[in-house]
Structures are given as C-alpha cells and as structure tokens.
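K.L.:
have a look at this fold, sequence not included:
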C-alpha cells in the first residue's frame, strides 16, 4: 500500500518535477514527451455532488447538434431562439456544468448554445488524443460552433473556457 503522504498532490507534483529535471539532463527527448503529456492531459472526471436540483440537458428540450472541426466532431446542444449566447466550459469540464445557466438565459429571450470542446465530454478526441487538450483547441471548438450559429450577443465562460473564448474572439479562428 502507498503511504498517504505519497498520495498528496503537492508531493506528487514535487516528485514529477524532480523526475523531469533529472530526465531533462540525461534524456531531454524523453523528458520533453513526458512533460507534454502531463501538460495537455485533462484532470480525472469526478462528478461533484449536486446540492440542489439542476435540470438535465434533455429536460430543457434543447436540440443536439454536431459540427466538424478539422475532421473531428464537436457535439453540443442549442435551446431557444433569438440573439445567441455561447456557454463555454472550463478545463476538463463539459457542457453539463453550464446547464444551470440555460433557463435564466432562455427567460430573457436568448438562444443558448453549449458544447463540449474536443477531448471533453461527448465530443471527439482532439489533436493531442483522448482526454488531452489545450486552450487553443477549446477556442477553435467555440469558433466552429459559432460558424454554425452566428455572432454572439454574449459568451459566458468558466475558467480555461474564458481564455479559450478570448483567443477565439481576438484571433477570429
């Protein structure tokens, strides 16, 4: 059995950093590949316990959609009609995390569009493989969805999704 102290994230991070430093000096190519794998890997999916009733995607009577992004499929849901508001999840998240925002936006006469970025949720794996991604890829996922649904009245984003949305808006992918 592994001692509890070796399971703590700060100790694990220290060991990984030290190992990469040693490998970097002796085997730089191996260290670079290991670092890349760690950098782009999404965190494990651990559903948070719900403290209140949240409607599901299907209960909100939305329409599922798929868009192509360089031969990979980005999947999402759209609800309502009117000016478009995009919901962008964060690093390692999915559109389900944004569902509590759908009903209030619909009540304001907006069309709400949420999606799973590549390698997230129900979308295809991205360029870095399954469960691996980056902010640029999430931003490009948003851009592919926006190409289908049109200009945004607003973008509501969480954490890394905010960076991805900023990149998509500034670079106009």
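P.N.:
Now that the structure is in, tell me what you want to look at. Only a predicted model underlies this, so the values are computations on that prediction, with no experimental measurement involved.
K.L.:
all contacts plus neighbour counts: C-alpha atoms, from now on.
P.N.:
Will do.
K.L.:
for the chain, longest helix please?
P.N.:
helix 9-26 (DSSP state H).
K.L.:
that one packs against which elements?
P.N.:
helix 28-40 (3 or more Cα pairs under 8 Å, 6 or more residues apart in numbering; DSSP states H and E).
K.L.:
what about versus this one:
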C-alpha cells in the first residue's frame, strides 16, 4: 500500500463545557483555505477561538508521517463592526478585546454572548493572512477526494478519511 501525503486542518477544544475535534483531511492548500473559511464563517467557532481557547492548526503529513504542525492563530483576524480587530498571539491569546472581562458576567450584550448565539450576522468577518504562512507542498502520492475509502492514521491515533470529520460527534 502506498502511503499518501495530506493536510490535516484541525480545529477543536478539549472536552469540557464544549466539545469539538474537527479535522479536514485534504490534498491541496486551496481545499485547506476553503475548509478554514467554512470554519471561521460560523460564529460559534469564533466564540470557541476567542473565549474558549480552541486549538487551530494545520498539520502536514508526508507519506502519512507528520512532518510539520503550524499554529494558525497568529494569522487570523476577526473584524466586528463597532469593536477593535481581534488577532491572536497564539492559542488562548486573543488580542484587541478582553474576553476575560466578560467572565462570569450575565451580560447578553457582551461580545462572547453575541458570538455564542450567532447574532452578529454581517457585522463579523474573519480573515486569514495566507501570504505570511509558509505551508510546505505535499510530496509523493497525494490523498484525493476519490480516495474516500482510504483511511489514514493521524498522530493522535484517530483514523480519518478524506474530507471533514469531527471525532467528538
């Protein structure tokens, strides 16, 4: 069996009050960009990034061996009308808005609550500065969409197939 190369766009939070362990197993950077755009289009996911400290990484597998992991937080900017832009130093380190100031507050007007409820609508946008991210190209045989029956083993031991899966569902 030929071992294939692929990208693993991983977005998740450790089990607790929220559960998410989403992986996009993909064969091209364009697919990764589209997958991340889909994740960042959901306000609940922005809430998980800003208030819950979700992990957001791109793992590069060459011939099914993890060769590089890239933290994508420093390349994400969340813009919300009426608020300063939110960027990240890294996981659990948002900059531009103090989400900790809302901890314990019963404030339905707070930004965390609005993100959680998905009430921001067109007022929120998330962008990724891909020009600053050095993503290595895949080498060898690359996992493709028509390889749906093929499974690959991720570094955490989970078996995954091409496309989207959430191991917490």
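P.N.:
Here it is on my side, so go on. Worth saying up front: this structure is predicted, and the values here are computed from it rather than measured.
K.L.:
TM-score them against each other, please.
P.N.:
In this superposition the chains share a TM-score of 0.27, using TM-score structural alignment, normalised by the length of the second structure; 82 aligned residues with a Cα RMSD of 5.2 Å.
K.L.:
still on that earlier bit, buried sites along the longest helix of the first structure?
P.N.:
For helix 9-26 of the first structure, a neighbour-count test (16 or more other Cα atoms under 10 Å) marks 20, 23, 24 as buried.
K.L.:
just checking, the first one touches residue 37?
P.N.:
No. Counting by Cα atoms under 8 Å, residue 37 is not a contact partner of residue 20 of the first structure; they are 11.9 Å apart.
K.L.:
and the angle from the longest helix of the first structure to helix 28-40?
P.N.:
150 degrees (axes from the mean of the first three to the mean of the last three Cα atoms, to 10 degrees).
K.L.:
hmm, back to that, and which of the buried residues of helix 9-26 of the first structure is nearest to residue 75 of the first structure?
P.N.:
Here the nearest of the buried residues of helix 9-26 of the first structure to residue 75 of the first structure, counting by Cα to Cα, is residue 20; it sits at 35.9 Å.
K.L.:
before we move on, back to that, distance to residue 106 of the first structure for the buried residues of helix 9-26 of the first structure - can I get that in TSV?
P.N.:
Output for those, formatted as TSV (distance: Cα to Cα, whole Å):
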residue	distance to residue 106 of the first structure
20	49
23	53
24	52
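K.L.:
what about the strands in the first structure?
P.N.:
63-69, 72-79, 84-88, 111-116, 152-157 (DSSP state E).
K.L.:
which one of those lies closest to residue 140 of the first structure?
P.N.:
Among the strands of the first structure, strand 63-69 sits nearest to residue 140 of the first structure (Cα to Cα), with 7.8 Å.
K.L.:
and that closest one, what other elements does it pack with?
P.N.:
Using 3+ Cα pairs under 8 Å, 6+ apart, strand 63-69 of the first structure is in contact with strand 72-79, helix 135-149.
K.L.:
what would those look like in JSON lines with distance to residue 106 of the first structure and mean neighbour count?
P.N.:
Listed next are those as JSON lines, based on distance: least, Cα to Cα, whole Å; neighbours: other Cα atoms under 10 Å:
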{"stretch": "strand 72-79", "distance to residue 106 of the first structure": "8", "mean neighbour count": "22"}
{"stretch": "helix 135-149", "distance to residue 106 of the first structure": "16", "mean neighbour count": "22"}
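K.L.:
and these as CSV, adding distance to residue 33 of the first structure?
P.N.:
Formatted as CSV, these follow (distance: least, Cα to Cα, whole Å):
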stretch, distance to residue 33 of the first structure
strand 72-79, 24
helix 135-149, 19
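K.L.:
out of these, which gets nearest to residue 160 of the first structure?
P.N.:
helix 135-149 (6.5 Å).
K.L.:
what is the closest one packed up against?
P.N.:
strand 63-69, helix 160-171.
K.L.:
what about residue 30 of the second structure, helix or strand, and which?
P.N.:
Using DSSP states H and E, residue 30 of the second structure sits in helix 29-40.
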